[in-house]
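**Student:** Please find the sequence and the predicted model below.
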Amino acid sequence: MEKRSGTDRNGSGAAQRGLWRLMLKLPAMRGRLQLLAAKSSSLNDLFEAYDEASATVERMSRDRARDECPLLEEYETVCAEIESDVIHYVLKHPLNVPD
């Protein structure tokens, strides 16, 4: 029987990396993001998309000057939109913490 990590059981490696990137980008929401991600896989698609878009931004920034790569701004916009979507999701889904 194959051993699988929690990341493999609860989502892809890309989703986990995207979660980590978002936790660095949105430190005020770090704890809530971790808890929501552990309770539900509904954010995994956003986490995966964020991992891919932010990795692309990093790669383009490293490889080319900004004026040589018009797609860089587009990917930065995608990252900002995903961040906004995640913030809205977190704010709409309060954690049920017992008193």
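**Tutor:** Thanks, I have it.
**Student:** make it CA atoms for all contacts and neighbour counts henceforth
**Tutor:** Fine.
**Student:** List the contacts of stretch 57-70.
**Tutor:** Outside stretch 57-70, the residues that touch it by C-alpha atoms under 8 Å, 6 or more residues apart in numbering are 72, 75, 76.
**Student:** which SSE is the last one in?
**Tutor:** Using DSSP states H and E, residue 76 sits in helix 70-92.
**Student:** hold the first one in mind and look at this next one:
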Amino acid sequence: MPTDAAQKGLWKLMLKLPALRGQLQLLTVRNTSLLSLCAAFHDASSTLNSLRKDPNVESAIIRGYETLCSEIEGEVIEISLQGPAKQR
């Protein structure tokens, strides 16, 4: 059963990656690593959104969170493209 953060992260990723929606839904049922990445994406993207609203935050910090979100998204795409047969 996914945590609240994992579920929210999954929803965000499904909106961001519409071509992988079905695959993500199927894989998160049995892939705990993917669920962890969904939770991490939720946390990082929520923090990024908050930082972008704060005019006092240094742009380097924002870029760091943008990079983190992109890296998590890349890992999710890689897992999704491996398909269910290659899941751990």
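**Tutor:** Received the coordinates, thanks. Note that this is a predicted model, so its numbers are computed, not measured.
**Student:** thinking again about what came up before, what range does the helix holding residue 76 of the first structure cover in the second structure?
**Tutor:** Aligning helix 70-92 of the first structure against the second structure (TM-score structural alignment) gives residues 60-82.
**Student:** Give me the mean distance between that stretch and the first structure.
**Tutor:** If you overlay the two and look at stretch 60-82 of the second structure, the average distance to its match in the first structure is 0.5 Å (mean C-alpha distance after the TM-score superposition for the first structure).
**Student:** contacting residues for the most centrally placed residue in the second structure?
**Tutor:** Closest to where the C-alpha atoms of the second structure average out (C-alpha atoms, centre = their mean) is residue 41, at 3.2 Å. By C-alpha under 8 Å, 6+ apart, the contact set of residue 41 of the second structure is 9, 13, 69, 72, 73.
**Student:** how near is the most far-flung residue of the second structure relative to its centre to residue 50 of the second structure?
**Tutor:** Centroid-distance maximum for the second structure: residue 56 at 26.0 Å, with C-alpha atoms, centre = their mean. Distance of residue 56 of the second structure to residue 50 of the second structure, computed by C-alpha to C-alpha, to the nearest Å: 11 Å.
**Student:** Please enumerate the helices of the first structure.
**Tutor:** For the first structure, applying DSSP state H gives helices covering 6-10, 13-25, 30-39, 44-63, 70-92.
**Student:** Identify the residue range in the second structure corresponding to the second one.
**Tutor:** Same thing as helix 13-25 of the first structure. Under TM-score structural alignment, the match for helix 13-25 of the first structure is residues 4-16.
**Student:** I'd like the distance between residue 76 of the second structure and residue 35 of the second structure.
**Tutor:** 10 Å.
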